[in-house]
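In: Predicted model follows, preceded by the sequence.
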Amino acid sequence: ACPCNGDATDGLMRQVASEVGIELVLYARRSLGYAIWCWLFDGLSLPLFSVKRLPTDDDVQALIEIAQKKGINVVVSEGPWLWPLVKKIGQVLRCPKVYRSHNIEASYMRRQRQLERSSIGRVSMFLSFFGLGRFERRAIKESDLLLDISADDLSYWKHPCSRCLPPIPAPLTVSFPMERTEGLLFLGNLRAPNNLAGLRLLLEEILPEVRRYAPELPCHVVGSGPDVQTERWIVSSGAILHKDVAEPMAWLISASCIVNPVRDGSGVQLKTLDMLQTDRPIVTFPQGLRGLPLELHDAVAVAATPTDFIAAILKFYRQGFPPVERVCTVRKAFDNRAFFRFLAEVVT
C-alpha cells in the first residue's frame, strides 16, 4: 500500500507490480492544506512530509479490511514515512511490525538542507522534516524487527532485534541498445542537493583539470528534473545534458567511464549498484561505496580527494577505458536467497 501520485506514474506502478506478482493498493494523498491542519492539530508530533503521505481515517479502515481478508501476518514499513499506518494495522491484526531502514533519514535530510542553495528550499525542507529524528527513532523502537539495507547503518540504531537485509539489484535490461557513448557519464537526480553539489565539483573543479590532458573528452550529464537555471549552468560548464531520458540504464551500459562525484548521503547508494552491473570503469568517492560489501570495493576506482579523482579518470583514459568484469561478484554479494530466508524466519 502506498499513496498515489495522481498522474501517469500510478498506472506504471500498477503495471510493474502486476508483472512481479505484487498486489498494489493505492490511496489518495492528503491535500497540502489538510495535511498542514492535521500536522498542527496533532502538535507537530509527525514530520509534515509523513503527514502528507498518510491515508485518511476512511482509507485506513479500508486498508485494514483488505489486510484482514488477505490474511496478512506481517507488516513492513519501508522507511519512516508510513510507520503510523503500519503500527495501526499491526495492532489491529496483532502481527509483527517490521521497520526497514534505507537511510539514517534525519541525518540525510539535515545534510540535504545544508547543501540546498535556495533559501526558500531550505525553509521548505526545515518545515517538511521538522522532528524527523525523534519520529524516526520512535518508529524503530516500536518495531518488532529492524532491517537495514546498510551494514554500516545497522550498528548505529542498536536495535535489540535487527539484521542487515541488503537490496536486491534488478538486472540491467534495456529495450534498445545504444552505441558506445564516448566520454564521462554522470547519472543522477538533478534536483537533489547532494547530487548537485557533487556535479558542481565535477564540472567546476575536476573536469577542467581532466581536459588539460584530454581536451576533447566529452562529459555527459544524464538526469531528471533539472530547473532552467541548472540546465543553463550544466551546458555553460561544457557538459552535454540529457534530461529526463526514457532509459537511463542504457546510458550506463554504453558509457566509456562512469563517474560518481557525490560525497554526501547515507544508507546504500542504489545508483552504485546499477553502475556495478555494467562492465564500464567507475570512479567514485568513498560515499559511493557506503554500506556495500568489502569485496565490491576493488571493483571500482575509489578517490579520496578531487586530485585522486582526476588521476583515476586520466588513468582509465590513457588505457582506453578498458572493460571491467565484476557482474558475478555483484550477484554473489546481493543474493536474493537472503530475502527469502528473512520471509521464512519472520513468518514462522
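Out: Yep, it's here.

In: can we go C-alpha only for contacts and neighbour counts from here?
Out: Noted.

In: you'd agree Val98 is in a helix?
Out: No. Assignment of Val98 by DSSP: H, G, I helix; E, B strand; the rest coil gives strand, placing it outside any helix.

In: Report the separation between it and Val235.
Out: 45 Å (Cα to Cα, to the nearest Å).

In: Neighbour count: the two, which is higher?
Out: Val98 (25 against 13; other Cα atoms under 10 Å).

In: Verify the stated contact: the more buried one with Val76.
Out: Yes. With contact defined as Cα atoms under 8 Å, Val98 reaches Val76; the gap is 4.6 Å.

In: what ranges do the strands span in this protein?
Out: Ranges of strands in the chain, per DSSP state E, are 2-3, 26-27, 75-78, 97-101, 145-148, 162-164, 181-189, 219-224, 240-243, 255-260, 282-284, 301-302.

In: try it against this one:
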Amino acid sequence: MRIVHVLHEFPYPANSGIRCDMGRRLAAFAQLGHPVFAIGWLAAGEVPDAADVAAFEALTDERELLRVGAGTAERLRRVWNLRRHPSYIAARIPAQAEREALIERVCAWRPDLIWLEGAHPSWLALELSRRLGVPLAYRSHNIEFRYVAEQARLAPTLRQTLALRAGTWGLEAAEARLHREAARVFDISVDDMAYWRSRGLDNASWLAPQPDPAILATAAAPEAARDIDLLFMGSLSSPNNIAGLEWYFERVHPLVAERLGAHRLTIAGRRPPAALAQR
C-alpha cells in the first residue's frame, strides 16, 4: 500500500509525545514494506539536525517539509485563512503555488491511502483525499479543542493564555468534520473514542501508542545494567506536562523516594523551563 503520511510536524528528534508516536509509526510503515510519501512541517526558524534528516529520508520514499511561516506574507495568509479555519489549521495551509505543486507531485505518485497525524494539518489531508479519490485515515492524538482549552487554563503567562484561547475557535467543528469524513479514525485514547461516540461519530478504533524498541530492550535487560530507575518523556514546553510533573513532585515523588531509597529519575523533553532544572 502506498501511503501519504501527513505529519503534524517534523518528527525528529523524538522529544515530545506526538513526535514519538509519529516517528514510530513512520518506522513501522517502512518495516512493513509500505512506500511512504511523508509531508511534515517545520516551525519558523527551525533547522533540523542533519542526522535527523537522514533518519527521516531513510524511512521515506518521497518527502516534503513545509514551514509554519513567521514572515509578513505568511502572517497575512494565516489571518485570511482564519475566515474559515481554526488558527492551528490555518497556519498549515500552504500558499497556492506551493500547494498546487505538492498536490501535483502526490497525484503523480499515485497513493492508496492518506494517513493524517493530528488535526492541525487536516486541510491538506482532506484536500488530497478529495482530489485523488483515496480514503483518509485520521490518527486522533487528543480531543484537541478540549486539550487546547486546558493548555490555556494552565498557561503561565497572559500572552500564552490568549494565544491558546484563540486557537480553540472553530476547532471543535473542524474535529467533528474529520471524524465524519475520515474512512477510519485511529484514536490514541479509549476515553476520547467514547466521547466522539457519544456525539454519534462511531467510525473509530483504538490504536495504542507503539512502544519504543530501545525502551523495550532496556526493560528486558538485567536490572544491574540500567542507569535510570524512572523516566518521564514528553514536551516540557506544554503547560499540562509541567502541571503533571508538579503534581508528581508534590504528591507522588516522596512516596517513591521512601519506597525505593536512592534512585535516578530522568526527565526528557524539549524546552524545559528553568524552574524544572532546579528540582
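Out: Looks like it arrived, so ask away. Predicted model, so just to flag it, every value in this text is computed and none were measured.

In: Quick one: the strands of the first structure as a markdown table, columns for distance to Leu115 of the first structure too.
Out: Below are the strands of the first structure laid out as a markdown table (distance: least, Cα to Cα, whole Å):
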| stretch | distance to Leu115 of the first structure |
| --- | --- |
| strand 2-3 | 28 |
| strand 26-27 | 33 |
| strand 75-78 | 25 |
| strand 97-101 | 23 |
| strand 145-148 | 25 |
| strand 162-164 | 29 |
| strand 181-189 | 14 |
| strand 219-224 | 18 |
| strand 240-243 | 22 |
| strand 255-260 | 17 |
| strand 282-284 | 19 |
| strand 301-302 | 23 |
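
In: Out of those, which gets nearest to Phe49 of the first structure?
Out: Evaluated over the strands of the first structure, closeness to Phe49 of the first structure peaks at strand 2-3, with 12.3 Å, by Cα to Cα.

In: Trace the closest one over to the second structure and give me the residue numbers.
Out: With TM-score structural alignment applied, strand 2-3 of the first structure matches the range 40-41 in the second structure.

In: and Ala90 of the second structure, what pairs with it in the first structure?
Out: Using TM-score structural alignment, Ala90 of the second structure sits opposite Val51 in the first structure.

In: Please report how far the residue nearest to that match when sequence neighbours are not counted lies from Leu46 of the first structure.
Out: Once flanking residues are discounted, Val51 of the first structure sits nearest to Ala35: 5.9 Å by Cα to Cα, 6 or more residues apart in numbering. Distance of Ala35 of the first structure to Leu46 of the first structure, computed by Cα to Cα: 11 Å.

In: next one: Arg341 of the first structure
Out: Arg341 of the first structure is 33 Å from Leu46 of the first structure, by Cα to Cα.

In: which of those two has more neighbours?
Out: Neighbours were counted for Arg341 of the first structure and for Leu46 using other Cα under 10 Å; Leu46 has more, 22 against 10.

In: Touching, the more buried one and Leu132? I think so.
Out: Yes. The pair Leu46 of the first structure / Leu132 is scored as a contact, 7.3 Å apart, by Cα under 8 Å.

In: buried residues in stretch 68-86 of the second structure?
Out: Val68, Gly69, Glu74, Arg77, Arg78, Asn81, Leu82, His85, Pro86 (16 or more other Cα atoms under 10 Å).

In: before we move on, what about stretch 157-172 of the second structure?
Out: Under 16+ other Cα under 10 Å, the buried positions of stretch 157-172 of the second structure are Gln160, Thr161, Leu164, Arg165, Ala166, Gly167, Thr168, Trp169, Gly170, Leu171.

In: okay, now the aligned residue in the first structure for Ala152 of the second structure: neighbour count?
Out: The alignment partner of Ala152 of the second structure in the first structure, by TM-score structural alignment, is Arg113. Per other Cα under 10 Å, the neighbour tally for Arg113 of the first structure reads 22.

In: Who are the contact partners of Arg113 of the first structure?
Out: Counting by Cα atoms under 8 Å, 6 or more residues apart in numbering, Arg113 of the first structure touches Gly121, Arg122, Met125, Phe126, Pro193.

In: Then Pro226 of the first structure?
Out: Asn189, Leu190, Arg191, Lys243.

In: 7 Å - rerun?
Out: By Cα atoms under 7 Å, 6 or more residues apart in numbering, the residues touching Pro226 of the first structure are Leu190, Arg191.
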